[in-house]
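Q: here you go, sequence then predicted model.
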Amino acid sequence: MKQIMNVFGNRYNSVRTNDCDNGRFESFAANRRNLTRQFSIVDSFFHQRKEGERTRYPKYNFFLMAVGLILICLGVMSHMCNPYMLIFKWKLIFENGGEIFELWRTPPVDLYIKIFLFNVTNAEQYLEGTAEKMVFDEVGPYVYRELLSHENITFYDNGTLYTKPSHPLVFQAHLSAGHKEDDVFYLPNIALLSIAQVASKHNYLIRLPLNLLIRQTKTVPLEKQTARQFMFGYETTLTTLGNTFLPNWISFNKVGLIDRMYDFDNDFETFYTGVDDESLSGLYESYLGSPKLAQWEGDHCSNIRNASDGTKFKSFIKDEEQLLFFRKSMCRAQRMVQTGSNHEVDGLQATKFVFEENALDNGQIDARNKCFCRKGQCLARGLIDVTDCYYGFPIALSYPHFHDSDPSLLTKVIGLHPNESLHSSFFMINATMLQLPRGLRNRFLFYLKYLRIFDRIMYFLLLVGGSLLLLYAVIRVALSVSLSLTSNNISRKNKKISKSERCAENRRHSLLKNNSSKLEKGSVQEREHFLT
């Protein structure tokens, strides 16, 4: 019995109480340390050691690192996607209520037209034949404000819109340097010259009554007229007769040069909205239902597609890119080229565009312009025959004072003095001009200048801010790891001391228990002996 109890006690002690004596406790602790997760920098983002234990909860380090990475990604995306261009493209598309569309439909810019007339100072002598050349005297300017607008707009599903143009002119006396519309000069009789030109193509029965009427009324090619009569026309017997004998020729009862140039009553136009290509918004898709002008042959001379009417030019212009400009009064689309010089206009950068060299050449220098010769007959360089654009009127267009024209033209008249700085045409293309209204100017300054600067600042702020947050998180983790390792070493030393004390306590407890068992066994034996 005693041996059995001793064996049981030894088995029990070997499992439960003799770990310290046999060195098993130390080996078990070592194995446990090897099996458990070790402390690391990555681990510090999710856990924090506290007195040798790990507590799981959200960490500021992880949050800062995540925010830093997000900011860096946003900075890279802003540089790649360019938010400024996204906003700019969105603004360019024409739609009802759109900001750029409303500016195009009714431009708030004051557009002024300066008209200079040439008074024939020797008209009587020239008509009598005593003077070989006409003598011109330039008078003006007569300034008119053009109230440009696009009316009756209809949007189509193919990315275009239909509109009827409106260009009424209002005389600005305070800007006309003292000139008045009732000033009288010797000027060409447009009605007589036009009727004579048209009648010359008809048979004798048509020409005879016209010739009799001209002789009876003593109408002459050069006559006294007011400035307004010459520009906007007045009722005459000739125009009334023209309506009677030539009903298919004209539908108006007065003939004025500017009045015919600005006659848009029956015109309609189609423009791109920018849905398919933002850069083309506000540019011509067709005029009078066709992308080509009927009076010219060949794409080079007749094409007006992608041209601007001056309200809005093409967007995202590249270096050396040419632009097209079309106005009905010009009877053609003019190509404009960059001069390579940039200018600052009201705080904004603008590029200077001019009409291409020899633009009014009729094939003499540039063979492509041969199609501007009407019915195979070419005028001198610098003149373009626009008879078919003005109801058969014998009219040719040129630059002022025959600038950039055949020098022989200047030998036929007296008083013209071409000057490139005064008589050449150019455009400063950007979103603003010197006379933009304050509110509109500030708006364009924000879109084209400040928003672009803000975009760059935001890009650098995102990158720098994200990098700083990420760096701060890494430094914070590094310091946390250093402090944790130090505290862990101290904790291990304390654990060694506590383990040795615990083993000594266990040994004392075992000895006391063994002694108690022996005493108890001895008492039992004595009791049995007494009973026996």
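A: Here it is on my side, so go on.

Q: please make it C-alpha for all contacts and neighbour counts, starting now.
A: OK.

Q: do a quick rundown of the strands in the stretch 101-250 of the chain.
A: 111-120, 134-146, 149-155, 160-166, 169-171, 184-188, 222-226 (DSSP state E, counting those that start in this stretch).

Q: and Ser480, how far is that from Gly68?
A: Distance, Ser480 to Gly68, by CA to CA, to the nearest Å: 19 Å.

Q: how about the strands in the stretch 401-532 of the chain?
A: Remark: strands assigned in the stretch 401-532 of the chain by DSSP E, counting those that start in this stretch are 413-414, 426-429.

Q: excluding sequence neighbours, find me the nearest residue to the residue minimising distance to the centre of the chain.
A: In the chain, the centroid-proximal residue (CA atoms, centre = their mean) is Phe88; its distance is 4.3 Å. Nearest residue to Phe88 in three dimensions, chain neighbours excluded: Tyr447, at 7.7 Å (CA to CA, 6 or more residues apart in numbering).

Q: and the one you found, how many neighbours?
A: Tyr447: 17 surrounding residues under other CA atoms under 10 Å.

Q: residues near Tyr126, how many?
A: For Tyr126, the neighbour count with other CA under 10 Å is 16.

Q: would you confirm that it contacts Met134?
A: Yes - with contact defined as CA atoms under 8 Å, Tyr126 counts as touching Met134 (6.4 Å).

Q: can you give me the helices in the stretch 301-450 of the chain?
A: 420-423, 438-445 (DSSP state H, counting those that start in this stretch).

Q: most tightly packed of those?
A: helix 438-445 (a mean of 14; mean count of other CA atoms under 10 Å).

Q: centre of the chain to it, how far?
A: 16 Å (CA atoms, centre = their mean, to the nearest Å).

Q: now do the contacts for the residue nearest to Pro83 when sequence neighbours are not counted.
A: Nearest non-adjacent residue to Pro83, counting by CA to CA, 6+ apart: Asp455, 7.1 Å away. Listed by CA atoms under 8 Å, 6 or more residues apart in numbering, the contact set of Asp455 reads 82-84.

Q: next up, a structure to set beside the first:
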Amino acid sequence: MVSSAMKTGLFLGFGSVLVLIGAIMAACWPPLFMNQLMKMMIVTNESMSFEMWREPPIPMYLECFLFNISNVNEILADRNVKPHLVQFGPYVYRETHTKANLTWNNHNDTLTYFNQRWWHFQPDMSNGSLSDNITNVNPIVVTVAYDLRYNSVFEKTVADVFLRLIHENMFVTANASSWLFDGIDDPLLTVASHIPFLPREIPYDKFGWFYDRNGSLTFDGSLNMNTGASDFSQLGNIEMWRYSNRTMYREECGQVRGSAGELWAPELGQPEVYVFAPDMCTYLILSKDGDNIVEGVTGVQYAANDSVFDNGHKYPHMACYCGEVRDADCVPPGALNVSACRFGAPAFVSLPHLYHADPHYPSRVDGLHPTPEHRFRLTLEMFTGMPLQVAAQLQINFLVRHYEGMSLNNQLPDDTLVPMFWFRQEVQTTEEYAHQARLALRLRYWVPYAFYALTAIGLILLIPGVVILYKRRMNSSSMEPIIHSDAAAADTQ
């Protein structure tokens, strides 16, 4: 038989231990979880995140949509006719990445690398063939005219003569493959080096939206990324691009900031995130846009709103995307001038179909159908920083303006922003990685409940221990001898 004293000791001992362990572990679990998460995510040669970052295992696809101008003959007959656009595609490419030429900078916990990318056409996922013929404005003609916009009329007339020797009009027709990766042969690229007055040298022998990029080691430029070792909140942030912490834009617009999109520290629901885009030589600010469930995992979606390509019209802090003076180069909001980033070409980046753009732009063309689905979107799981879904989509447009002396370029209505093509880089987490996220979240949320339960069991064990102890004391006090008054009197005698 177990004595009551032993029972009391067992109940009180085990109960106290369970309460102590449960309470301490419940309080310590969140920082322990975060510490383990940091060990997994901080970029080192041995961390779990390193290989996933160096060669992302999740399938990625690039969808390209090309705009065809279907009424060129009407435009040539009357330059006041608006271009009618017909969208072709998507032409879908499987995209693979690898990070190359890694340099670990231990003095400031950063990593310098080059992003090498390959694209492989997926005909079964595409709508159309790469042999589809697409007609749009000739980017070389429009670039030469734009580059000479501030030159004298005489100089522009001389350049126009050169252009007229090669092209009858400002339009070009080529197949989808040439527009995208193979490049368009244009004699003007050879002759352009002999055109006087051009302020810059054109660096390519062909023109294509992704020409010379497939497998290129250096096209995206060097990137210097924070590993998160000294400040976990900075994990994945780009610190320098092309060995500089600034781009060609002035003030805060020229800062190199934001994630490249692959690594994120746990964000815990802040109102906006930053994405650095080398193709634009700047960063995008995406605003919180509600919850989104992907493969059973709830994340926070961030999306581009009307502030993304504003240049000070509605949001004063974006004025640095224009010059010090708001001149003719400072166009209405909704399209970002990236000409300084694209070898002087009159390239303007917008959301697809000019979504969120000033009404001036879509009023100059026909055939666009903007919808909220054209927003740049990113969904992050907040407690792990895992990207659940990405729809990185942007549109490239060329600005056509009339310049005195440039007759070849002036065949469209003046001040027309011509949509050329748009792309969507789409990534969604797989069931395998969603399962890992769900497991991590269960550990994050449910383990503390196990410790709460442990504490509750300890309290339950303490109760009978306290009751038994109380009864023993009561019993011991009732068994003490009672001294009667007559016996006491006898003792005194």
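A: Done, it's in. Bear in mind the structure is a predicted one, so any value in this text is a computation, not a measurement.

Q: superposed, how do the two chains score by TM?
A: Superposed pair, TM-score by TM-score structural alignment, normalised by the length of the second structure: 0.76. Supporting alignment: 427 aligned residues with a CA RMSD of 3.4 Å.

Q: so for Phe353 of the first structure, which of the strands of the stretch 101-250 of the first structure sits nearest?
A: Of all the strands of the stretch 101-250 of the first structure, it is strand 111-120 that lies closest to Phe353 of the first structure, at 18.5 Å by CA to CA.

Q: quick one: the closest one to chain centroid distance?
A: Relative to its parent chain, strand 111-120 of the first structure has a centroid offset of 35 Å by CA atoms, centre = their mean.

Q: stretch 329-339 of the second structure too?
A: 21 Å.

Q: what does it rub up against?
A: So stretch 329-339 of the second structure is contacted by 280-281, 306, 308-313, 321-323, 345-351, 354-358, 360 (CA under 8 Å, 6+ apart).

Q: now swap in stretch 107-116 of the first structure and tell me
A: 138-149, 311, 435-437.

Q: identify the residue range in the second structure corresponding to that stretch.
A: Under TM-score structural alignment, the match for stretch 107-116 of the first structure in the second structure covers residues 56-65.

Q: just the buried residues of the matching stretch, please?
A: Within stretch 56-65 of the second structure, the residues scored as buried using 16 or more other CA atoms under 10 Å are 56, 60-65.

Q: got those residues as JSON lines, with distance to Phe421 of the second structure columns?
A: Shown next, in JSON lines, are the buried residues of stretch 56-65 of the second structure (distance: CA to CA, whole Å):
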{"residue": "Pro56", "distance to Phe421 of the second structure": "26"}
{"residue": "Met60", "distance to Phe421 of the second structure": "19"}
{"residue": "Tyr61", "distance to Phe421 of the second structure": "16"}
{"residue": "Leu62", "distance to Phe421 of the second structure": "13"}
{"residue": "Glu63", "distance to Phe421 of the second structure": "11"}
{"residue": "Cys64", "distance to Phe421 of the second structure": "7"}
{"residue": "Phe65", "distance to Phe421 of the second structure": "6"}
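
Q: rewinding a little: and the match of stretch 107-116 of the first structure, how far apart are its ends?
A: So stretch 56-65 of the second structure: terminal residues 25 Å apart, CA to CA.

Q: please say which position in the second structure the residue nearest to Pro83 of the first structure maps to.
A: Aligned counterpart of Asp455 of the first structure in the second structure: Val447 (TM-score structural alignment).

Q: with Thr154 of the first structure instead?
A: With TM-score structural alignment as the criterion, the equivalent of Thr154 of the first structure in the second structure is Thr103.

Q: what sits against the closest residue to that match other than its chain neighbours?
A: Counting by CA to CA, 6+ apart, Thr103 of the second structure lies nearest to Thr112, which is 5.0 Å off, once chain neighbours are set aside. Counting by CA under 8 Å, 6+ apart, Thr112 of the second structure touches 101-105, 222-225.

Q: mind checking which of those residues are buried?
A: Among the contacts of Thr112 of the second structure, those buried by neighbour count (16+ other CA under 10 Å) are 104, 222-225.

Q: what is the most widely separated pair among these?
A: So, those by CA to CA: farthest apart are Trp104 and Ser222, at 13.2 Å.

Q: Gly323 of the second structure: how many residues sit nearby?
A: Residue neighbour count, defined by other CA under 10 Å, stands at 13 for Gly323 of the second structure.

Q: disregarding flanking residues, what is the spatial nearest neighbour of it?
A: Cys330 (7.4 Å).

Q: and the aligned partner of that neighbour in the first structure, how many neighbours does it have?
A: Correspondence of Cys330 of the second structure to the first structure, assessed by TM-score structural alignment: Cys378. Counted with other CA under 10 Å, the neighbours of Cys378 of the first structure add up to 18.

Q: which one of the buried residues of stretch 56-65 of the second structure is nearest Thr379 of the second structure?
A: For the buried residues of stretch 56-65 of the second structure, the nearest to Thr379 of the second structure is Met60 (15.3 Å; CA to CA).

Q: about what we covered before: between the buried residues of stretch 56-65 of the second structure, which is closest to Leu417 of the second structure?
A: The nearest member of the buried residues of stretch 56-65 of the second structure to Leu417 of the second structure, counting by CA to CA, is Phe65 at 17.0 Å.

Q: that closest one and Ile396 of the second structure: what is the separation?
A: Distance from Phe65 of the second structure to Ile396 of the second structure, by CA to CA: 11 Å.

Q: can you check Val158 of the second structure too?
A: Val158 of the second structure is 29 Å from Ile396 of the second structure, by CA to CA.

Q: more crowded one of those two?
A: Shown here are Val158 of the second structure and Ile396; by other CA under 10 Å, Ile396 has more neighbours (24 against 15).

Q: now do that one against Trp179 of the second structure, distance only.
A: The value you get for Ile396 of the second structure to Trp179 of the second structure, if CA to CA is used, is 13 Å.
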